[in-house]
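K.L.:
Everything below, folded, please.
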Amino acid sequence: MEKPSAPSCERNRDPILEVLRSAFADRRQVLEIGSGTGQHAVHFAAAMPWLQWQCTDREENLPGIRLWLDEAALSNTPPPVVLDVSGAWPAGHYDAVFSANTLHIMGWDEVEQLFGHLAAVTAEGARLAIYGPFNYGGQYTSQSNAAFDQWLQARGMHMRIRDAEAVDALAEVAGFDLIDDVTMPANNRLRIWQRNR
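P.N.:
Now for the predicted structure:
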């Protein structure tokens, strides 16, 4: 089996890292939801060795993630674990959670479940960082995002770019306040919340 590769990870990893270096500067245990290929994990864990970076994804994606982790052989990337937001979640109280390009792939019920489980796996004061495209006020931020959303819905009607305000409402119910909303390349955002209770 060859290592899976997502070109978008190569393009966005350094802009994301620049933000996470600050946002996760005082963090120790990161839960990554939907690690995908594993490319982000090895890049971020190598650049931020003070973090223990826990990869998760659906069962079928774990072999590819393991290939990236095994090749990098980092001491701060334990073996990936299964996480389907609709199923059982790993035990632990993480002080940081990261997810990239997942909310628009999940159905809205799965997005609700993701936020609904956060309180059980995070410590007080934990930070949540989510990267991807968002709509604001029900409007696309660019023509390219509008076209991307049409492409997503052609693949599956459950997929779509999420409204920032709707996601913020889920975060608030889960006990997380938005503390930063960073403009990223290619009309993406890196939005960061902090657990207040």
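K.L.:
Every contact and neighbour count from this point should use C-alpha atoms.
P.N.:
OK.
K.L.:
Name the nearest residue to residue 193, sequence neighbours excluded.
P.N.:
Of all residues not flanking residue 193 in the chain, residue 178 sits nearest, at 4.1 Å (CA to CA, 6 or more residues apart in numbering).
K.L.:
In which helix or strand does that neighbour reside?
P.N.:
Using DSSP states H and E, residue 178 sits in strand 176-184.
K.L.:
tell me which residues in that strand are buried?
P.N.:
176-178, 184 (16 or more other CA atoms under 10 Å).
K.L.:
and of the residues you listed, the nearest to residue 53?
P.N.:
residue 176 (21.0 Å; CA to CA).
K.L.:
Next, the structure of the following sequence, for comparison with the previous one:
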Amino acid sequence: MLNFSESCERNKHPILAQLITLLSDCRSVLEIGSHSGQHAFHFAQHLPQLNWQLSDRALGIEALSHNQNQADLSNVLAPITLDVANPTDWPQQKYTAIYSANTLHIMSVDHVKAFFNNLPKVCQSNTILVIYGPFNYQGKYSSDSNETFEQWLKNRDPLSGIRDFEWVNELATAAGFLFEADIDMPANNQLLVWRMS
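P.N.:
Below you'll find the predicted structure:
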């Protein structure tokens, strides 16, 4: 598998345990930032009612397409190019669920804003939004390991960084989403859940 991620292998099982309930009424999912596709392939096998749309930035599409062909799952759709800051990249289709893992801390602040500003284009009433990753609360790290991770992120890209939950929730609310849940996950990560009003 190209772009294989050890962290995806570790967290795919606890995330699936939550998605089984969260996505039980959903039929179509847009995953934003699929990377290797490991999450999609694992989840789609266990949630056969879902049509799972892969997406990534242009530079990741070739590897993601290779992995999708190897996985050969009928309910995982060929990846589309999606730069969250490019309004024309967003698909015309409306989805019943949006999923994104370990993306907001990789994006710049402006890209996170664009992510939420453009989300309504692909949502309908009651679309569920599920975001996985590390978050700060009231400007404070939730663990020493997250503080160390933040330094690693900043050294790699000064525009990246762990985002404050309160700020992210403000963006989601402004985009028309109602906050539903903040689920504690292993390794000091969170699964945040909103629903389009």
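K.L.:
one step back: superposed on structure 2, what's the mean shift for the strand holding residue 178 of structure 1?
P.N.:
Following the fit onto structure 2, the mean deviation recorded for strand 176-184 of structure 1 is 0.6 Å by mean CA distance after the TM-score superposition for structure 1.
K.L.:
Mean distance between the next helix or strand after that strand and structure 2 after superposition?
P.N.:
Downstream of strand 176-184 of structure 1, the next assigned helix or strand under DSSP H and E is strand 188-195. Compared with structure 2 after fitting, strand 188-195 of structure 1 has a mean deviation of 0.4 Å; criterion: mean CA distance after the TM-score superposition for structure 1.
K.L.:
Which residues outside strand 188-195 of structure 1 are in contact with it?
P.N.:
Strand 188-195 of structure 1 has contacts (CA atoms under 8 Å, 6 or more residues apart in numbering) with 16, 123-134, 171, 175-184.
K.L.:
now the angle between strand 176-184 and that strand, please.
P.N.:
In terms of direction (axes from the mean of the first three to the mean of the last three CA atoms, to 10 degrees), strand 188-195 of structure 1 departs from strand 176-184 by 160 degrees.
K.L.:
how far does strand 188-195 of structure 1 sit from the chain's center?
P.N.:
10 Å (CA atoms, centre = their mean, to the nearest Å).
K.L.:
With stretch 66-74 of structure 2 instead?
P.N.:
Using CA atoms, centre = their mean, the offset of stretch 66-74 of structure 2 from its chain centre is 20 Å.
K.L.:
that older thread, aligned partner of the residue nearest to residue 193 of structure 1 in structure 2?
P.N.:
Residue pairing (TM-score structural alignment): residue 178 of structure 1 is matched to residue 179 of structure 2.
K.L.:
Assess the claim that its match and residue 169 are in contact.
P.N.:
Yes - taking CA atoms under 8 Å as the definition, residue 179 of structure 2 is a contact partner of residue 169 at 7.3 Å.
K.L.:
can you give me the helices for structure 2?
P.N.:
6-22, 38-46, 61-71, 109-118, 144-156, 165-174 (DSSP state H).
K.L.:
any chance of those helices in a markdown table, plus distance to residue 190 of structure 2 and mean neighbour count?
P.N.:
Listed next are these as a markdown table, based on distance: least, CA to CA, whole Å; neighbours: other CA atoms under 10 Å:
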| stretch | distance to residue 190 of structure 2 | mean neighbour count |
| --- | --- | --- |
| helix 6-22 | 10 | 14 |
| helix 38-46 | 16 | 19 |
| helix 61-71 | 25 | 17 |
| helix 109-118 | 17 | 18 |
| helix 144-156 | 12 | 14 |
| helix 165-174 | 10 | 16 |
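K.L.:
between those, which one is nearest to residue 78 of structure 2?
P.N.:
helix 61-71 (6.6 Å).
K.L.:
so how far does the closest one sit from its counterpart in structure 1?
P.N.:
Helix 61-71 of structure 2 sits 1.5 Å off on average (mean CA distance after the TM-score superposition for structure 1).
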